[in-house]
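Chemist: what shape does this take:
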Amino acid sequence: MKSLSIRGTLASLSLSMLLSSLGTSIANVGLPTLAEAFSASFQAVQWVVLAYLLSITALIVSVGRLGDLVGRRRLLLVGIAVFTVASILCALAPNLWLLIAARALQGIGAATMMALTMALVSGAVPKEKMGSAMGVLGTMSAMGTSLGPTLGGVLIAQMGWQGIFLLNVPLGVLAMGLAWCCLPVDRRETTASRPGFDRLGTLVLVLTLLAYALAMTLGRGSFGPLNTALLLVAVIGLILFVFVEQTAASPLVNLAMLRNPLLSSGFAMSTLVTTVVMATLVVGPFYLSGALGLSAARVGLVMSAGPLVAALAGMPCGRLVDRWGAQRSSAVGLMAMLTGASILAAVPMSVGVPGYLIALVVLTAGYALFQAANNTAVMADIAPQQRGVVSGLLGLSRNLGLITGASVMGAVFAFGTGSHDILLAQPEAIAQGMRLTFAVTAGLILVALVMGAISKIVSRRLIAPY
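Modeler: Predicted structure coming up:
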């Protein structure tokens, strides 16, 4: 009976994870259609994706903490409902700016689902099976990413752009039904025994994260005065947030728990590693089309290998984590990523698509193993009352890596090509840009490996409160 209950819990949470990841990738493929439908510029319709990403980044920690306070199952049901209703509003939007507003609302629902799925899994699954459970969630996240472009293309052809949002409605209803039936009911607590919600800390963190995300995404690769000002606001906001949390009676983030080396290094390594993964998505299309001369259709086919490998490797990697242990599996995953990045930094153009594919497969499989191991290591020994906020911080670390990777790795690639316009760069210049980019990513992975080794040594000597 207990095994059946765990499977039901995993099924409901896996669908929530699938929906939130599908929400990003399926919208990307619809941008050209939306630009035509609303007679808008490509820069304007990019906000359909950006609004969703900004909502998730700004709110994922706060909703995780709120779940710890009011009940994770209860808040997850609210999040799924918000996501589903927002999907309907997206499909009914009469103009682009109302669509963007509905996408921001949809992002709030997605942030709730992302923050609470891992928190609920860590409370429902035995510790010895945690790696397998994290592998399942990783698989569903990768499936959402890989299925999005294909599903989106089919739905746009059959139903118009509205179809990419209406798909979420039956899936959202199913996710809500599964969560209602399968997730354990939240334990009731009296108002007197429940800690207060840190409103000031939440406001400061949301504004800080919004400033950083906008600094990294505005300007399409150019870092101008506005970006610099936003980055300065983010730095000031971070300092202010630390001060607020140190003086708050019931802080949003208990800063003392970051003294735990496994937690702090886990968050930092997650950011570094997702920065590397984003580099493959930013640089890959330019290299395949500009240096190797592939058509758009073939570029899409080659690029789909990454998410496909992640989807196929997720569950086997989770079992390896249960067998080898989280720290050993994390190191093996990082070494595989280092191998893949090193191949991409050295591969000659004459090797062509096979050389790129081999490196991408090795790097992505290593990422799947690292992600399952790191999620397990971070979530395994967390106190029940902190699972939501820690899960939110883990999700935030990944999002920050993706946002930073898109900006910084894009800038490194452009610098490496030595061209003001990448679209006009010669094939050899593009190849040189790719080599520099992945030499930098190899360095980032080495930093992550060192962090993991140091945290392992320090954690044997220190027991930090969290």
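Chemist: drop to CA atoms for contacts and neighbour counts, all remaining ones
Modeler: Noted.
Chemist: can you map out the helices along the stretch 1-150 of the chain?
Modeler: Assigned by DSSP state H, counting those that start in this stretch, the stretch 1-150 of the chain shows helices spanning 2-28, 31-37, 42-45, 47-70, 72-92, 96-124, 130-159.
Chemist: so Glu245: helix, strand or coil?
Modeler: Put simply, Glu245 is helix when judged by DSSP: H, G, I helix; E, B strand; the rest coil.
Chemist: SS state for the nearest residue to it once chain neighbours are set aside?
Modeler: Excluding its sequence neighbours, the residue lying closest to Glu245 (C-alpha to C-alpha, 6 or more residues apart in numbering) is Pro251, at 5.2 Å. Following three-state DSSP, the label given to Pro251 is coil.
Chemist: rebuild the helices of the stretch 1-150 of the chain as CSV, extending it with mean neighbour count.
Modeler: Shown next, in CSV, are the helices of the stretch 1-150 of the chain (neighbours: other C-alpha atoms under 10 Å):
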stretch, mean neighbour count
helix 2-28, 21
helix 31-37, 16
helix 42-45, 16
helix 47-70, 25
helix 72-92, 22
helix 96-124, 26
helix 130-159, 23
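Chemist: alongside the first, I'd like the structure of this one:
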Amino acid sequence: MKETDISQSTPKTGDLLVVFTAGIGLFLSTLDSGMINIALPTLSQTFHSSLTTMAWTVTLYSLTLTGTIIIFGRLSDRFGRLRIYSLGLILFSVASVCCGFSRTAGQLIAFRALQGIGAAMLQATAIAIITTTIPEKRRSTALASLAVIMGIGPVLGPSIGGVIISLGGWPWMFWINLPIAAAGLVGCRSLSVVITEKHSSIELHIKGNLLLSFSILCLLQGFSTWSSTGFFSPWTYGSFGAFIVLFLGFVVYELHVKFPIIDLRLFRKGAFTAPILAIFIFGGATSIGFIVPPYFLERVACLEPWKAGLVNLFGPLGLVLCSSVSARLIPHWGNTRMMLKGMFAMFISYIVLGQMQANWSPWVIAAFMFLYGLGGGLFLTPNMKSIMESVGQEIQGTIGAVQRMVQNLGIAIYTAIAIVLIPGHSSTGTADLLAGLQRSWDFAALSILAGILVFLGNRRNSKSS
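Modeler: This next block holds a predicted model:
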């Protein structure tokens, strides 16, 4: 097939359609995660299963999403991003229908795994659809709009999930995905008429994809069992051991193939490594912001759940508000300075929250979570832009999948660490619970600081060279 530069074939008036279409996939996956979390008690009662069992509806979804996302990013470069994205919408819809008709916990868990594969197809291609369709001079605005959509999902998920469960029953929590996915398919159809996708002839190397996917699955399984059965459980260190063996096998294999999935030489460049490390930290630190406040607000401040949920909205709200203006600041500050300013705001927020006391007002938590969200809004758009610009147009699907995979890994790993820290300090009263919450904030703050130092070191090396 003749290769065409599609970034020059989309008029400015079509940017909204591109962002809308690409954003639907990210919105669906984040909305669905928020709804399922709030539905776990209801699902546990419905299927007469423990919360531990029903939690696999979340865990397995995350495992299949993160473990297969690189494969679909690679396939999208070879066969077309819109094609893989459309198939993802269809698979996500079919899995949603099946989830709603599940009659046992096992069926629901299995269909959630299938839904995770559909979500991987969507997340692997969404950013690449924008970066390969919209010209560079308008790309920052489009990516900022995508960041807003990504921030809306976590805001609406718990609220919509609660309303649906109360009014229509838990199956509608999955069936509501159908009209949204249908709108996405209409968008894909409309885009396919006006653009010609650029396909890559690069080889797939299934062996490398499988090694990477299974290594990631073992890593996530290790953190999952660590938080539930302890580090010295055979399942925990066995999973970590399998991860090490498989990942080393992946690295060796990638160094000896002509067309690797991820060109490992990219990691020699600070301009690529720093943003990749930063998105991992951002994903993890943001998950801390969703996990820790409810513990404090409900168990220490004794707020009703709906009030705690309201306070928890301030972080995503800040991200949405600041993302909407971040594109205008990139030409003045540049990608790196924007990311540094955002990370500094996030660091200040978490280092203060690490000093939280039992008598703190919930509005203090809300204010600093809002500051964190503002920092996240400054950070996310230039981060996506930096990572996607580090490679050519022919592998935008792959590198977009890497960006999402690394962010999801950060979310999963930091969540497991927070679960380990918090229960270990909550068994003997408020003081010990607060100690666990403070350590969670401090851990996230120190990791953000490490990311800042990496950026500063990279800038210093760039100037000296």
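Chemist: so which of the helices of the stretch 1-150 of structure 1 comes closest to Phe286 of structure 1?
Modeler: With C-alpha to C-alpha as the measure, helix 2-28 is the member of the helices of the stretch 1-150 of structure 1 nearest Phe286 of structure 1 (17.1 Å).
Chemist: which residues of structure 2 does that closest one align to?
Modeler: Mapped onto structure 2 using TM-score structural alignment, helix 2-28 of structure 1 spans residues 11-37.
Chemist: I'd say Ile69 of structure 2 and Gly400 touch.
Modeler: No. Contact criterion C-alpha atoms under 8 Å: Ile69 of structure 2 and Gly400 do not qualify, at 9.5 Å.
Chemist: can you list residues touching both of those two?
Modeler: Ala124 (C-alpha atoms under 8 Å, 6 or more residues apart in numbering).
Chemist: excluding sequence neighbours, find me the nearest residue to the alignment partner in structure 2 of Ser397 of structure 1.
Modeler: Mapped onto structure 2 by TM-score structural alignment, Ser397 of structure 1 lines up with Val406. Sequence neighbours aside, Phe280 is the residue nearest to Val406 of structure 2 in space, at 5.3 Å (criterion: C-alpha to C-alpha, 6+ apart).
Chemist: likewise for Val378 of structure 1?
Modeler: Nearest to Val378 of structure 1 is Leu263, by C-alpha to C-alpha, 6+ apart, at 5.5 Å.
Chemist: hmm, back to that, what helix or strand is the match of Ser397 of structure 1 located in?
Modeler: Per DSSP states H and E: Val406 of structure 2 is located in helix 396-421.
Chemist: helices or strands next to that helix in the packing?
Modeler: Counting contacts by 3 or more C-alpha pairs under 8 Å, 6 or more residues apart in numbering; DSSP states H and E, helix 396-421 of structure 2 is packed against helix 56-79, helix 105-131, helix 206-229, helix 270-294, helix 362-388, helix 430-464.
Chemist: ok, average deviation of it from structure 1?
Modeler: Following superposition, helix 396-421 of structure 2 is found to deviate from structure 1 by 1.1 Å on average (mean C-alpha distance after the TM-score superposition for structure 1).
Chemist: in that helix, what counts as buried?
Modeler: The neighbour-count check on helix 396-421 of structure 2 (16 or more other C-alpha atoms under 10 Å) flags 396-421 as buried.
Chemist: what's the counterpart of Pro225 of structure 1 in structure 2?
Modeler: Alignment note: Pro225 of structure 1 maps to Pro234 in structure 2; criterion TM-score structural alignment.
Chemist: same question, Gly388 of structure 1
Modeler: Checking TM-score structural alignment: Gly388 of structure 1 goes with Gly397.
Chemist: ok, back up a step: which residue lines up with the residue nearest to Val406 of structure 2 in structure 1?
Modeler: Phe280 of structure 2 maps onto Thr271 in structure 1, by TM-score structural alignment.
Chemist: Glu203 of structure 2 too?
Modeler: So Glu203 of structure 2 corresponds to Gly196, using TM-score structural alignment.
Chemist: what's the neighbour count on the residue mapped onto Trp172 of structure 2 from structure 1?
Modeler: Aligned against structure 1 by TM-score structural alignment, Trp172 of structure 2 finds its counterpart in Gly163. Residues within reach of Gly163 of structure 1, counting by other C-alpha atoms under 10 Å, total 19.
Chemist: quick one: Gly163 of structure 1 and Ala91 touch, right?
Modeler: Yes. Contact criterion C-alpha under 8 Å: Gly163 of structure 1 and Ala91 qualify, at 7.4 Å.
Chemist: rewinding a little: quickly note the distance from the match of Gly388 of structure 1 to Lys341 of structure 2.
Modeler: Between Gly397 of structure 2 and Lys341 of structure 2 the distance is 28 Å, computed by C-alpha to C-alpha, to the nearest Å.
Chemist: Phe27 of structure 2 and Val148 touch, don't they?
Modeler: No. Between Phe27 of structure 2 and Val148 there is no contact under C-alpha under 8 Å: 9.8 Å.
Chemist: follow-up on the earlier one: burial count for the residue nearest to Val378 of structure 1?
Modeler: The local packing of Leu263 of structure 1 (other C-alpha under 10 Å) involves 24 other residues.
Chemist: so how far is Val412 of structure 1 from the match of Phe280 of structure 2?
Modeler: 17 Å.
Chemist: same check, this time on Gly340 of structure 1
Modeler: Using C-alpha to C-alpha, Gly340 of structure 1 is found at 18 Å from Val412 of structure 1.
Chemist: and Ala142 of structure 1, by the same measure?
Modeler: 26 Å.
Chemist: kindly report the same for Gly405 of structure 1.
Modeler: Here the criterion is C-alpha to C-alpha. By it, Gly405 of structure 1 lies 10 Å from Val412 of structure 1.
Chemist: what do you get for Leu294 of structure 1?
Modeler: 23 Å.
Chemist: what's the answer for Leu69 of structure 1, then?
Modeler: Using C-alpha to C-alpha, Leu69 of structure 1 is found at 42 Å from Val412 of structure 1.
Chemist: Leu363 of structure 1 contacts Thr339, correct?
Modeler: Yes. Counting by C-alpha under 8 Å, Thr339 is a contact partner of Leu363 of structure 1 at 7.1 Å.
Chemist: so for those two, which sits in the more crowded spot?
Modeler: Set side by side, Leu363 of structure 1 and Thr339 give different neighbour counts by other C-alpha under 10 Å, the larger being at Leu363 (29 against 19).
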